[in-house]
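> Provided below are the primary sequence and the corresponding predicted coordinates.
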Amino acid sequence: MNHHAYEDRIAGILLGLDRLRAADLRTTVVSLGDREVIGYQCNIHGAAVHRYEHASPADSEMLAAFESRLGVGLPADYLQWITTVGDGGAGPMLGLLPLAQEAEDAAIDYAADFPFTADRPCAPAAEDSEIQWSENIGRIHRGATFLANEGCGMYNLLILRGPAAGQVWWHSNEHAAALPVLHPDTHKPLTFLDWYELWLSRALDPDHDQIGSFAKFTDRGASRA
């Protein structure tokens, strides 16, 4: 897909975000005794955290250094988003995390391929098996970046290297699992913009429940999507 197609999709997302912000974001004055502050109330999961605000676009020098470390280019749709809209901020779950921001004491090996595929994902570690948990986590934390925090130790990852590059995966740190996020109709793995559009469409559609976790769009949760 060319950059003009990404521009059109991103423009559509931004229009949808404006509609969602207008419908969802409410402010209130909260008294702290000696002063008053502005509080935020939102019905969309995580929106009170990012408040529909975008971070600044990614710095070109930082991007060049990261891609050199990564050894490959970033997924094109994601790269266009973080360079034209913002590197973090408004988005699914608790909002987009900046590129390469890690979580759960992760130590991502950016120069290694993410080893899993949609056909061979990383199933949860056996309960009470610390060895399998550590092995799974060590393999999951390769060639990917934390894209969004769902809360409760669950995250969305954007795969940057390996056969699943460009796909968004759901990750449970507690269970050391990583599963591809699949489109509810096509059942194909989602790209960054696919993932963002699915979240936004559900948030704007009164006939659908909003997305509280992308776990429901994995093979293990597809029956509840």
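Yes, it's here. A quick note: this is a predicted structure, and the numbers were derived from the prediction, not measured.
> rest of the way, CA atoms for contacts and neighbours
Noted.
> wait, isn't residue 144 in contact with residue 159?
Yes - when contacts are counted by CA atoms under 8 Å, residue 144 is listed as touching residue 159 (4.3 Å).
> what is in contact with those two at once?
Contact with both residue 144 and residue 159 is made by residues residue 114, according to CA atoms under 8 Å, 6 or more residues apart in numbering.
> hang on, residue 153 packs against residue 172?
Yes - judged on CA under 8 Å, residue 153 makes contact with residue 172 at a distance of 6.0 Å.
> can you name the helix or strand that the spatially closest residue to residue 73 that is not a sequence neighbour falls in?
Among residues not flanking residue 73 along the chain, residue 67 sits closest, at 5.7 Å (CA to CA, 6 or more residues apart in numbering). For residue 67, the enclosing helix or strand under DSSP states H and E is helix 60-70.
> now do residue 156
For residue 156, the secondary-structure element it belongs to, assigned by DSSP H and E, is strand 154-159.
> hang on, the earlier thing: which other helices and strands contact the very next helix or strand once past the helix holding residue 67?
Moving toward the C-terminus from helix 60-70, the next helix or strand (DSSP H and E) is helix 76-84. If you count contacts as 3 or more CA pairs under 8 Å, 6 or more residues apart in numbering; DSSP states H and E, helix 76-84 packs onto helix 3-24, helix 192-204.
> repeat the analysis, applying 10 Å as the threshold.
Helix 76-84 is packed against helix 3-24, helix 60-70, helix 192-204, with contacts defined by 3 or more CA pairs under 10 Å, 6 or more residues apart in numbering; DSSP states H and E.
> after it, heading C-terminal, what element do we hit next?
Downstream of helix 76-84, the next assigned helix or strand under DSSP H and E is helix 130-140.
> could you check the angle strand 154-159 makes with that next one?
Interaxial angle of helix 130-140 relative to strand 154-159 (axes from the mean of the first three to the mean of the last three CA atoms, to 10 degrees): 40 degrees.
> okay, residue 29 and residue 40: tell me how far apart.
The gap separating residue 29 from residue 40 is 9 Å, by CA to CA, to the nearest Å.
> take the one below as the second:
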Amino acid sequence: MQIERIKTKLQQLKESDTDLELFGAESHTYTLHAPLSIEEIRAFESENKAKLPEDYVLFLTQMGNGGAGPFYGIFPLQESRINLSDNTGNVTYFNLSKPFPHTEAWNVEEELEELYDRIEDAYEAGDEELEEKLFDEKWDLIGAEEHDYGRLYIADYGCGVYISLIVNGDEKGNIWTDDRTNDAGIYPSVELGNTERIRFLDWYERWLDNSLEELNSSANKN
């Protein structure tokens, strides 16, 4: 069973990387939070009007509610609903009841390129007011509400890049990357070397396999 195989590999990885040398290991220390009950999962689904992918539920109930995982680790379920937060305590949440709108990688490269040309012109002209207005236009361009339908943030890749699990829509169950901060758009996750769509447990196990291979390669060089 995949979940048992994953448990074994995670323990093996924890025992192999005692110095926490791999990327993100110092953040999660290969430690999982306490699992959720199926009743807690169903309450979350009822509250948010969305049914979570089965393999993700299996992870939450049989392994842990976040913790050890790819990059800087897996967010707990409730935290994964948070889209944006600021220092004043304002928080916005993903709308899970509506379907994620994308089935292919999305970006607006041409529009952004044109906008940056205008921003550069405003900067060179010393027009700070126009420059600020154009940056607002940029966020309006890439930050439409519908991009945040039907998904959870499950991991922080770093550099403003977040990993999403789609929970509603045609891409339900698949892992996507939100790299709009760096003008790279939203696209199916490829960070772990996969070339096809990848689901949660397969993604998690691929991280384990990649990490164990990296440690083995390092050991062979020494």
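Yep, it's here. Everything numeric in this text was worked out from a predicted model, so none of it was measured.
> can you calculate the TM-score here?
For these two chains in superposition, a TM-score of 0.74 is obtained (TM-score structural alignment, normalised by the length of the second structure); 185 aligned residues with a CA RMSD of 2.5 Å.
> neighbour count winner among residue 29 and residue 40 of the first structure?
More crowded of residue 29 of the first structure and residue 40, by other CA atoms under 10 Å: residue 40, with 14 against 10.
> checking that one next. Helix, strand or coil?
Following DSSP: H, G, I helix; E, B strand; the rest coil, we place residue 40 of the first structure in the strand state.
> pull the number of nearby residues for the spatially closest residue to it that is not a sequence neighbour.
By the measure of CA to CA, 6+ apart, the closest residue to residue 40 of the first structure outside its immediate chain neighbours is residue 27, 4.6 Å from it. Residue 27 of the first structure is surrounded by 11 other residues when neighbours are defined as other CA under 10 Å.
> surely residue 27 of the first structure is in a strand?
Yes - assessed with three-state DSSP, residue 27 of the first structure lies in a strand.
> for residue 43 of the first structure, which non-adjacent residue is closest in space?
Distances taken as CA to CA, 6+ apart place residue 24 nearest to residue 43 of the first structure, at 6.3 Å, with adjacent residues excluded.
> okay, now that neighbour: neighbour count?
Quick note: residue 24 of the first structure (other CA under 10 Å) scores 18 neighbours.
> surely it meets residue 16?
No - between residue 24 of the first structure and residue 16 no contact is recorded; they are 12.0 Å apart, counting by CA atoms under 10 Å.
> same list (the helices and strands packed on helix 76-84 of the first structure) but as JSON lines, adding distance to residue 135 of the first structure.
Formatted as JSON lines, the entries for those read as follows, by distance: least, CA to CA, whole Å:
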{"stretch": "helix 3-24", "distance to residue 135 of the first structure": "37"}
{"stretch": "helix 60-70", "distance to residue 135 of the first structure": "22"}
{"stretch": "helix 192-204", "distance to residue 135 of the first structure": "27"}
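> pick the most deeply packed of the ones you listed.
Comparing these on average neighbours per residue, with mean count of other CA atoms under 10 Å, the densest one is helix 192-204 at a mean of 19.
> helices or strands next to that helix in the packing?
In terms of contacts (3+ CA pairs under 10 Å, 6+ apart), helix 192-204 of the first structure is packed against helix 3-24, helix 76-84, strand 154-159, strand 168-172.
> how big is the angle separating the third one from helix 76-84?
It stands for strand 154-159 of the first structure. Here strand 154-159 of the first structure runs at 100 degrees with respect to helix 76-84, directions being taken by the same axes, to 10 degrees.
> ok, the equivalent of residue 57 of the first structure over in the second structure to residue 104 of the second structure distance?
Structural alignment (TM-score structural alignment) places residue 57 of the first structure against residue 35 in the second structure. Residue 35 of the second structure sits 33 Å away from residue 104 of the second structure, going by CA to CA.
> which strands and helices lie in contact with the longest strand belonging to the first structure?
Across the first structure, the longest stretch assigned as strand under DSSP state E is strand 144-151. In this structure, strand 144-151 of the first structure makes packing contacts with strand 154-159, strand 168-172, judged by 3+ CA pairs under 10 Å, 6+ apart.
> so that strand aligns onto which residues of the second structure?
The aligned range for strand 144-151 of the first structure in the second structure is 151-158, by TM-score structural alignment.
> could I get the helices and strands packed on strand 144-151 of the first structure as CSV with mean neighbour count?
Formatted as CSV, the entries for those read as follows, by neighbours: other CA atoms under 10 Å:
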stretch, mean neighbour count
strand 154-159, 26
strand 168-172, 26
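> can you redo the ones you listed as CSV with distance to residue 92 of the first structure?
Output for those, formatted as CSV (distance: least, CA to CA, whole Å):
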stretch, distance to residue 92 of the first structure
strand 154-159, 9
strand 168-172, 12
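> show me what residue 108 of the first structure lines up with in the second structure.
Per TM-score structural alignment, residue 108 of the first structure is aligned with residue 94.
> kindly apply the preceding question to residue 79 of the first structure instead.
For residue 79 of the first structure, the residue aligned by TM-score structural alignment is residue 57.
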